[in-house]
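Asks: Next come a sequence and a model predicted from it.
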Amino acid sequence: MIRNFINLTEAELDRPIYRVFSSKWFFEMARNEEISLRQPSKWHDPFENFMLNATGERSDGSKFTVAFKDHLYGQCWTTKRESDAIWRIYSPKSDGVKVKTTIRKLFYALYSQAGSFKDISCFIGKVQYANKKKLIEQLSDPDLMRSRLIDSTGYGQAETLLFKRIAFSHEQEVRLIYNSPTNLKTEWFQFKFNPRELFDQVVFDPRMDYHRYKTDKERLINEFGFKMPIIKSSLYKIPELSFRM
């Protein structure tokens, strides 16, 4: 089981992680009680999954592409509790909702729903950051690439999603990864979960109108039965300051 946690120590598994959803996506997720993972090819950074998107070359010089790259799905979280950049990027309409859980709880939410092949399909890992040159150099190491592409445990394939350029290191990402045993032929993979058990806290966008915040909070309590702390971020709240002369 420890191999399902990549670049993580046992002590880190209960560390808090966070994700910001748009209000629309969040309430759909709460209503349907489904978490959605997406194929990396649909993520914004074109450098995502560069290893599996690269063209392979066999010892005889023949070329090939990695067919199972479309079997991989992921969802990005962060260990960063509060960030102006994250609110602005993932909540452009100032209506975002941030949820808090732990690495362990998020992994087991997926693991409990993944069926017979869960031990080789479910992973969670901390992203490793390096400059572009060092990332591309990995493609020139046949033994390294072989260990990632031909791995019956699924670990190697999942690990390919945990490399990003150093320019993105401020994101402090943790990624939930599902390696489907078959090609689902869809850009989304969804699994059922209980939001009242998974989420430890819900935080509304600091720029959200107070009346909207109160209305949405009451909806979470009354309609969805949320009992965890539900607050509005105080990121932009100005403290009452004084000075002496």
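Replies: Now that the structure is in, tell me what you want to look at.
Asks: Every contact and neighbour count from this point should use C-alpha atoms.
Replies: OK.
Asks: any idea how far Tyr18 is from Ala158?
Replies: Going from Ala158 to Tyr18 by CA to CA, to the nearest Å gives 21 Å.
Asks: tell me which residues of the biggest helix by length in the chain are tucked away?
Replies: The single longest helix within the chain, with elements called by DSSP state H, is helix 210-222. Across helix 210-222, burial judged by 16 or more other CA atoms under 10 Å covers Tyr213, Asp216, Lys217, Leu220.
Asks: Disregarding residues adjacent in the polypeptide, which is nearest to Ile231?
Replies: Val203 (5.0 Å; CA to CA, 6 or more residues apart in numbering).
Asks: that's a strand at that neighbour, yeah?
Replies: Yes. Per DSSP: H, G, I helix; E, B strand; the rest coil, Val203 lies within a strand segment.
Asks: Number of residues surrounding it?
Replies: 20 (other CA atoms under 10 Å).
Asks: Quick one: residues contacting it.
Replies: Listed by CA atoms under 8 Å, 6 or more residues apart in numbering, the contact set of Val203 reads Val97, Lys98, Val99, Ile230, Ile231, Lys232, Ser233.
Asks: Below is an additional structure, to be compared with the one above:
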Amino acid sequence: MQDDQYIYRFISFYDLYQLCKKKKLRLSLLAVQEDMNEGMGAVLQLASPQWGSFFSNSDQIAGQHLQKLHNTYITCWSTEPDSVAMWALYSPNKDGIRIRSTVGRLKATLADYQEATSLWKHTNHIGGTELLTWHWELALVRYINLNIFIEEMNKAYTEFRTSCTESAKGNPEWWTAEDGYLTEAPIFAERFRKAFTMDYFLKNSSFSHENEIRGVVRAGIRNELDFEGWKRLDDPFRQLFKSAEPGVLPSFV
């Protein structure tokens, strides 16, 4: 996507008034979206090789999905300048308006918001429920048939497992050899990640008429760990940040 590419959004006159009055873009929590499959990409990501051993049952995965829904903000735009389907969906009473921006402007807006609310600017805010952010992304949505997508994931796993079994047949040292599994596994994991883990940018193919480009801001709240103590831990997996429980973060910002 080029920064000068035009993008469009269909909104009500009330939302336009709020946009002009407050002079800021409204972001919506993923949990308030009508599509019940929102965030499914983040859930499917848990099936990837690097996470599979940590999330092995449906309750764990459902819990992670709920966490993602209540700690992720999005703004949805379209690359399609005019669409009967979009007008019907977002202006059913024929009282809406289409606004235009560019990819570059949206990037700048998301970057500015994330910078202003960044966790690293609030390291001394121990505990509490203040909304803090740690990452933003902008990408085109990928539309998929979920059943086919899962079948392809399972097929990729099966083929890799079969390949490993064949390679190790009569040669058990292959599993620990530098030119064996230790090399093949990371290669497979990277290919799998690129092919199947689109995180927050997957939607059901029935929404393909939207031609959506989506901005995502990942949020949460500060935990109780002291910043100076955190620095002394020397542990890259220990965080200053935690996900908020459902209902803690506002639905719109």
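Replies: That came in fine, so what should we check first? Only a predicted model underlies this, so the values are computations on that prediction, with no experimental measurement involved.
Asks: Quick check: TM-score for this pair?
Replies: TM-score of the superposed chains, computed with TM-score structural alignment, normalised by the length of structure 1, equals 0.59; 171 aligned residues with a CA RMSD of 3.3 Å.
Asks: how far away is the residue positioned nearest the centre of structure 2 from Lys24 of structure 2?
Replies: Closest residue to the average C-alpha location of structure 2: Tyr200 at 3.0 Å, with CA atoms, centre = their mean. Per CA to CA, Tyr200 of structure 2 is found 23 Å from Lys24 of structure 2.
Asks: and the next element down the chain from the longest helix of structure 1?
Replies: Of the helices and strands lying after helix 210-222 of structure 1 in sequence (DSSP states H and E), the nearest is strand 230-232.
Asks: okay, that following strand sits on what stretch of structure 2?
Replies: Counting by TM-score structural alignment, strand 230-232 of structure 1 pairs with no residue of structure 2.
Asks: And that strand, what does it pack against?
Replies: strand 201-204 (3 or more CA pairs under 8 Å, 6 or more residues apart in numbering; DSSP states H and E).
Asks: Show where the strand it packs on falls in structure 2, residue numbers please.
Replies: Under TM-score structural alignment, there's no match for strand 201-204 of structure 1.
Asks: now do stretch 28-48 of structure 1
Replies: Under TM-score structural alignment, the match for stretch 28-48 of structure 1 is residues 18-38.
Asks: Which residue ranges of structure 1 form strands?
Replies: If DSSP state E is used as the criterion, the strands of structure 1 fall at 5-6, 16-21, 34-38, 56-57, 63-64, 72-78, 97-102, 122-126, 128-130, 163-165, 173-179, 188-192, 201-204, 230-232.
Asks: Of all those strands, which one comes closest to Ile86 of structure 1?
Replies: strand 16-21 (7.6 Å; CA to CA).
Asks: quick one: the closest one to structure 2 mean distance?
Replies: Compared with structure 2 after fitting, strand 16-21 of structure 1 deviates on average by 0.5 Å (mean CA distance after the TM-score superposition for structure 1).
Asks: residue contacts, Asp199 of structure 2?
Replies: So Asp199 of structure 2 contacts Gly39, Met40, Gly41, Ala42, Val43, Leu44, Gln45 (CA under 8 Å, 6+ apart).
Asks: Keep only those of those residues that are in helices.
Replies: Met40, Gly41, Ala42, Val43, Leu44, Gln45.
Asks: Next one: the residue nearest to the fifth one when sequence neighbours are not counted relative to Leu46 of structure 2, how far apart?
Replies: If the residues on either side of it in the chain are set aside, Leu44 of structure 2 comes closest to Thr197, at 6.6 Å by CA to CA, 6+ apart. The span separating Thr197 of structure 2 from Leu46 of structure 2 equals 9 Å under the rule CA to CA.
Asks: Much appreciated, bye for now.
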